[in-house]
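Colleague: Sharing a model that was predicted from the sequence below.
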Amino acid sequence: MRAALKVFLAEGYARAGVDAIAAEAGVSKRTIYDYYGGKERLFLSAVAETRAGMEQTFDDLLRRTIDEIDDADDIEAALVAFGQAFATEVSRSSERAAVLRLMIAEIRHFPALLDGQPTRDALADRLRDLDKRGLLAVPDPAEAAEFLGMLVTGPVQNRSWYGAVAVEPAEIERLVRSGVRIFLAAYRAT
């Protein structure tokens, strides 16, 4: 999988050859066909495995930040901590940025890449819980999760050119704080 991902990221799907992937992995071409049936399934598997790792990291982040909210006084600090960690990861992970660019390039040919939004759904679950506890007013948790994600990562992604240019930690914090303030202006329980 790692070898396939490396070749797909370097060459794109169309130019990546099974021969190159086999050579990178140190296996025979036949082995790849025996396990995956072909380049398409290998590609989808490599992207899915990479996304699963990113989703686990995201879930761990949610547990360390948003799941720790006890009362209304904790919300802003927890959302800022979440946003800073998430935005920093998004802006500094060259693999994440490369996988995102690859998915964007190939989405027309592989619409299955759009199936599911596990990170949005995991965040929506947390926001739904905060709504039920009366700590936020979130009529549509999936939409609110999407907005929060965009507010804390969008400006950082734009300034980092999707991970190509470093953004200073102080700038990330400033941008995230602004995004959280906007989010809370819309969703804070009254």
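Modeller: Yep, it's here. Nothing here was measured: the structure is a model prediction, and the numbers come from that model.

Colleague: Could you use CA atoms for every contact and neighbour count after this?
Modeller: OK.

Colleague: Tell me who's in contact with Ala122.
Modeller: Asp59 (CA atoms under 8 Å, 6 or more residues apart in numbering).

Colleague: any idea how far Leu130 is from it?
Modeller: 13 Å (CA to CA, to the nearest Å).

Colleague: Ok, Ala48 next?
Modeller: 30 Å.

Colleague: quick one: which of these two has more around it?
Modeller: Set side by side, Ala48 and Leu130 show more neighbours around Leu130, with 23 against 13, by other CA atoms under 10 Å.

Colleague: putting a second one here so we can go through both:
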Amino acid sequence: MSPEPSGTSRQRGGLPEKRKAIAAAARAVFAREGYTRASVDAIAAEAGVSKRTIYNHYRDKEQLFLLTIQESAVSVAAAHLDLIQHGLCDLEDLEGGLVAFGRAWVVPQPDFEDHFALVRVIIAEAARLPEAVLQGWLEAGPRPVTAGLTKAIGELVDRGLLVTDDLDETVRHFVLLVNTEVLEQSFHHAIPLPAADLDRLVRSGVRTFLRLYRP
């Protein structure tokens, strides 16, 4: 279970305005400074609130980072699950549909720039981050998306469009071939790749995937 913010100002039906400001400031400061270097003082200054106000909402910096990455990951996961639902269900042209889905999946989304900056922080500082932070991020974002992708690819298998005796491995191969190469070359979206390069990488990944799993 995720830890709840301390303090009494959480309200039903949404976040109070000060907590929204703190959450936005935390995303920006953690993305810019990283977890280790970021200070609660800097986040308070960015949010335009006092340090005491932050501690009225969050127990400490660890909880602030945990809830910041969880809230961000939930939003990104919802967008990715919607993309999976609309991009992989009822495919008629298997290769064309997978390429179109792959393109939409790997194109950086401006609305999520802070989130992927936080992901880069997690990757860079994983050895120094509390285990609760790492697990909280995985449970909020990557694992639900993987589950959604597994369900969608499983449906393609059920329709006879793909053949596999290990669905989880098939999903891992799809992610590695279509998404991971883009993440590595772009340093997790830190360096934008030209559209032509994204298209080439996705097409190559999909074709290799289909050579492995198409009947």
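Modeller: Alright, I've got the coordinates. This is a predicted model, so every value here is computed, not measured.

Colleague: how much does the longest helix along the first structure stray from the second structure?
Modeller: The longest helix of the first structure (DSSP state H) is helix 39-64. The superposed helix 39-64 of the first structure is, by mean CA distance after the TM-score superposition for the first structure, a mean 1.0 Å from where its aligned residues fall in the second structure.

Colleague: Could you tell me where that helix falls in the second structure?
Modeller: Aligned by TM-score structural alignment, helix 39-64 of the first structure falls on residues 61-86 of the second structure.

Colleague: how far is the matching stretch from where the chain is centred?
Modeller: 6 Å (CA atoms, centre = their mean, to the nearest Å).

Colleague: need the helices for the second structure, in chain order.
Modeller: 17-37, 40-47, 51-57, 61-88, 94-106, 113-125, 131-140, 142-158, 167-175, 181-185, 195-213.

Colleague: before we move on, the earlier item: which of the residues in the match of helix 39-64 of the first structure are buried?
Modeller: By neighbour count on 16 or more other CA atoms under 10 Å, the buried set for stretch 61-86 of the second structure is 61, 63-74, 76-77, 80-81, 83-84.

Colleague: Map Asp114 of the second structure across to the first structure for me.
Modeller: Alignment note: Asp114 of the second structure maps to Glu95 in the first structure; criterion TM-score structural alignment.

Colleague: and that match, what is it in contact with?
Modeller: So Glu95 of the first structure contacts nothing (CA under 8 Å, 6+ apart).

Colleague: Please tell me how far it sits from Arg2 of the first structure.
Modeller: According to CA to CA, Glu95 of the first structure and Arg2 of the first structure sit 11 Å apart.

Colleague: With Ala186 of the first structure instead?
Modeller: According to CA to CA, Ala186 of the first structure stands 42 Å off from Arg2 of the first structure.

Colleague: which residues sit in contact with the residue lying closest to Ala21 of the second structure once chain neighbours are set aside?
Modeller: Counting by CA to CA, 6 or more residues apart in numbering, Ala21 of the second structure lies nearest to Ala47, which is 5.3 Å off, once chain neighbours are set aside. Counting by CA under 8 Å, 6+ apart, Ala47 of the second structure touches 21-22, 24-25.
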